[in-house]
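J.: Sequence isn't available, so here's the structure alone:
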């Protein structure tokens, strides 16, 4: 369990680091595209070699890898579509509400049983994520402006699709860990998913801009940091799933949203509706504490 906790802590740190990188990068540079490209160039070759040499090859592993790859591609496309219709601060907390869905699928299909405290913690954290998402609106709930309501209506189907995709690849990743004996094999498995996601993003880029490369290049230093953070954060999450249920692992990674929110308010001066956002962060933290009991 200690290894899983350390892996989750490192993953959350990398996830926060990536979000800070993406926040400061020009959006027309398509930072996610560059980060995925960097991962595929720097880390995927070793991972694929390890996967070929060390994984316990079976038709089931191939099916799980294909399921994760397809779900990751759908996730990235759905997330991008949602971001075009509503702010990231509204969409991302909605997407990160997936642990409750993962817990339900895990119980139905994998026979995973969670304690009452874990279910309660997932519910409280989910409520905190909803509060944080609604804090973006001009006025939460029924008093939201017509523009806010229109943004929610347009973005909601894509955000729900991204959340569903997260639940799918999380469960297939959990099941695949039984066939992946080493960190290198895990890296290769994750890199297959990222290759599929990169291909999907490249097709979307071509459709949007008419070119296969973003209009602006992300600085190489940021590209390298992004490749390190986005790739290894995922590997560490799957590694933690060796010892913990998938819903718990994904639930704990939402600590990154709390940290990113606090950094935004304290470092970048993001004070818009800060009492509501802080309340959402406290609810998420309370949910995580309940899960850890």
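T.: Sure, I can see it. Bear in mind that the values here come from a model prediction, so they are computed numbers and not experimental data.
J.: only C-alpha atoms for contact and neighbour calcs from this point on.
T.: OK.
J.: so what's residue 19 up against?
T.: Contact criterion CA atoms under 8 Å, 6 or more residues apart in numbering gives residue 260 as the residues in contact with residue 19.
J.: Which strand or helix spans it?
T.: Element membership for residue 19, per DSSP states H and E: helix 2-24.
J.: list the buried ones in that helix?
T.: With burial defined by 16 or more other CA atoms under 10 Å, the residues of helix 2-24 counted as buried are 4-5, 7-19, 21-22.
J.: Wait, residue 196 touches residue 71, no?
T.: No - if you go by CA atoms under 8 Å, residue 196 and residue 71 don't touch, sitting 9.3 Å apart.
J.: quick one: which of those two has more around it?
T.: When neighbours are counted by other CA atoms under 10 Å, residue 71 comes out ahead of the other of residue 196 and residue 71, with 25 against 19.
J.: Correct me if wrong: the more buried one contacts residue 170.
T.: No - with the criterion set as CA under 8 Å, residue 71 and residue 170 do not qualify as a contacting pair; they are 9.3 Å apart.
J.: can you give me the helices for this protein?
T.: Counting by DSSP state H, the chain has helices at residues 2-24, 31-42, 44-54, 59-85, 88-95, 99-109, 116-134, 146-176, 183-209, 220-240, 246-253, 255-266, 274-292.
J.: Out of the ones you listed, indicate the one that is most buried.
T.: Mean neighbours per residue, mean count of other CA atoms under 10 Å, is largest over the helices of the chain for helix 246-253, with a mean of 25.
J.: How far away from the center of its chain is that helix?
T.: Using CA atoms, centre = their mean, to the nearest Å, the distance from the centre of helix 246-253 to the centre of the chain it belongs to is 11 Å.
J.: Stretch 104-119 now?
T.: Mean C-alpha position of stretch 104-119 versus that of the full chain (CA atoms, centre = their mean) differs by 20 Å.
J.: Give me the contacts around stretch 104-112.
T.: Contacts of stretch 104-112 from elsewhere in the structure, counted by CA under 8 Å, 6+ apart, are 103, 113, 167, 171, 245-247.
J.: State the pair within those that is farthest apart.
T.: The distance between the two most remote of the contacts of stretch 104-112 (CA to CA) is 16.3 Å, for 113 and 167.
J.: Check it against this one:
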């Protein structure tokens, strides 16, 4: 991975943690994801005049990605509704890197070299440490954890599908534009059906925050898709999940959750894993 790719993915990680924190901070999760999805769709509409239509070979991957993203959003909403941000966010993101490594090796024939494999393993261990520290001293919330693990598996699924699709699309901008257009309107349409006349009044107090979350979500995933056209999927996925560190920091500063020395040590382990990936 070149320095520019690394910078893009690290920026995406910080941006991703920020929009997830915004979504978690809106207590009504249907409203939160209505605004995030709608904000992403509005961004896609703004980008559409400047984006090429993806090549024909990318459309099956786009369709599959939309389905997986909708499952991801449902499970993420459920985990946010059931658990604390500092617990479910690290678990959801920490599951993904190793799963992506396996899926990319099986379906895309991307087998990491020794440096990359070691880096992914070390970074995943550090990410797991951040996640597991959130369980320290408390009884596990099994429904929330199950939803978070399911979220992580869907993350791995759409990462591999989109990694192949964006490479076949001919345009990373075109791919992210159509992906956000297609998936961004699903939850808003559901909200219109469920909430009916009361939807606009409920959205108004949180509209600015939620739409900002949608813009950040589009930027975060657009950067990741661009990086996937220039680097193997597994290292990009592992580097992206450093958003866990940003998420833990946001949990401390915004949601008043403890960070603590164990998380600091885990963060150092993550950095060591990244160094191994870059050494390869």
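T.: Now that the structure is in, tell me what you want to look at. Just so it is clear, the model here is predicted, and its values are computed rather than measured.
J.: From residue 85 of structure 1, how far off is residue 127 of structure 1?
T.: According to CA to CA, to the nearest Å, residue 127 of structure 1 and residue 85 of structure 1 sit 23 Å apart.
J.: Mind telling me what residue 189 of structure 1 corresponds to in structure 2?
T.: Taking TM-score structural alignment, the alignment pairs residue 189 of structure 1 with residue 178 from structure 2.
J.: What distance do you get for the closest residue to that match other than its chain neighbours to residue 174 of structure 2?
T.: Ranked by CA to CA, 6 or more residues apart in numbering and with sequence neighbours excluded, the top spatial neighbour of residue 178 of structure 2 is residue 44, at 7.1 Å. With distances taken as CA to CA, residue 44 of structure 2 is found 9 Å from residue 174 of structure 2.
J.: Could you do residue 278 of structure 2 as well?
T.: Going from residue 278 of structure 2 to residue 174 of structure 2 by CA to CA gives 29 Å.
J.: Equivalent analysis for residue 145 of structure 2, please.
T.: Counting by CA to CA, the gap between residue 145 of structure 2 and residue 174 of structure 2 amounts to 35 Å.
J.: which one in structure 2 is aligned with residue 227 of structure 1?
T.: Pairing criterion TM-score structural alignment: the partner of residue 227 of structure 1 within structure 2 is identified as residue 214.
J.: Sorry, wrong one. I was asking about residue 281 of structure 1.
T.: Checking TM-score structural alignment: residue 281 of structure 1 goes with residue 267.
J.: how far is stretch 88-102 of structure 2 from where the chain is centred?
T.: Taking the mean of its C-alpha atoms, stretch 88-102 of structure 2 sits 10 Å from the chain's own mean (CA atoms, centre = their mean).
J.: just stretch 20-29 of structure 1 next, same as before
T.: On CA atoms, centre = their mean, the centre of stretch 20-29 of structure 1 falls 17 Å from the chain's centre.
J.: do stretch 251-265 of structure 1 as well
T.: For stretch 251-265 of structure 1, the gap between its own C-alpha mean and the chain's C-alpha mean amounts to 12 Å (CA atoms, centre = their mean).
J.: quick one: what's aligned to residue 242 of structure 2 in structure 1?
T.: Checking with TM-score structural alignment, residue 242 of structure 2 has residue 255 as its match.
J.: Now do the contacts for that match.
T.: Contacts of residue 255 of structure 1 by CA under 8 Å, 6+ apart are 12, 284-285, 288.
J.: Name the nearest of the residues you listed relative to residue 181 of structure 1.
T.: Distance from residue 181 of structure 1 was checked for each of the contacts of residue 255 of structure 1 by CA to CA. The minimum falls on residue 12, at 23.0 Å.
J.: Excluding chain neighbours, what is closest to that closest one?
T.: Once chain neighbours are set aside, the closest to residue 12 of structure 1 by CA to CA, 6+ apart is residue 256, at 5.2 Å.
J.: Please apply the same query to residue 218 of structure 1.
T.: Nearest-residue entry for residue 218 of structure 1: residue 29, 5.7 Å, with adjacent residues in sequence omitted and distances by CA to CA, 6+ apart.
J.: and the gap between that neighbour and residue 134 of structure 1?
T.: Between residue 29 of structure 1 and residue 134 of structure 1 the computed distance is 28 Å (CA to CA).
J.: now, among the contacts of stretch 104-112 of structure 1, which is nearest to residue 37 of structure 1?
T.: residue 167 (24.4 Å).
J.: Tell me which residue of structure 2 matches up with that closest one.
T.: Under the alignment (TM-score structural alignment), residue 167 of structure 1 pairs with residue 156 of structure 2.
J.: Of the contacts of residue 255 of structure 1, which ones are shared with structure 2?
T.: With the contact criterion set to both residues aligned by TM-score structural alignment, their matches' CA atoms under 8 Å, those that also touch in structure 2 are 12, 284.
J.: For the contacts of residue 255 of structure 1, give me JSON lines that also has distance to residue 138 of structure 1.
T.: Converted to JSON lines, these look like this (distance: CA to CA, whole Å):
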{"residue": "12", "distance to residue 138 of structure 1": "30"}
{"residue": "284", "distance to residue 138 of structure 1": "22"}
{"residue": "285", "distance to residue 138 of structure 1": "25"}
{"residue": "288", "distance to residue 138 of structure 1": "28"}
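J.: Just the closest of the contacts of residue 255 of structure 1 to residue 176 of structure 1, please.
T.: Within these, the smallest distance to residue 176 of structure 1 is 21.7 Å, found for residue 12 (CA to CA).
J.: residues contacting residue 247 of structure 2?
T.: Neighbour list for residue 247 of structure 2: 17-18, 21, 86, 89-90 [criterion: CA under 8 Å, 6+ apart].
J.: what about it, distance to residue 254 of structure 2?
T.: 10 Å.
J.: Quick check: the closest residue to residue 270 of structure 2 other than its chain neighbours vs residue 40 of structure 2, distance?
T.: Distance criterion CA to CA, 6+ apart; nearest residue to residue 270 of structure 2, sequence neighbours excluded, is residue 123 at 4.2 Å. To residue 40 of structure 2, residue 123 of structure 2 is 30 Å away according to CA to CA.
J.: Check residue 65 of structure 2 too.
T.: On the measure of CA to CA, residue 65 of structure 2 and residue 40 of structure 2 end up 15 Å apart.
J.: which residues does residue 151 of structure 2 contact?
T.: Contact criterion CA under 8 Å, 6+ apart gives 72-73, 75-76, 92-93 as the residues in contact with residue 151 of structure 2.
J.: same thing but 7 Å
T.: With contacts defined as CA atoms under 7 Å, 6 or more residues apart in numbering, residue 151 of structure 2 is in contact with 72, 75-76, 92.
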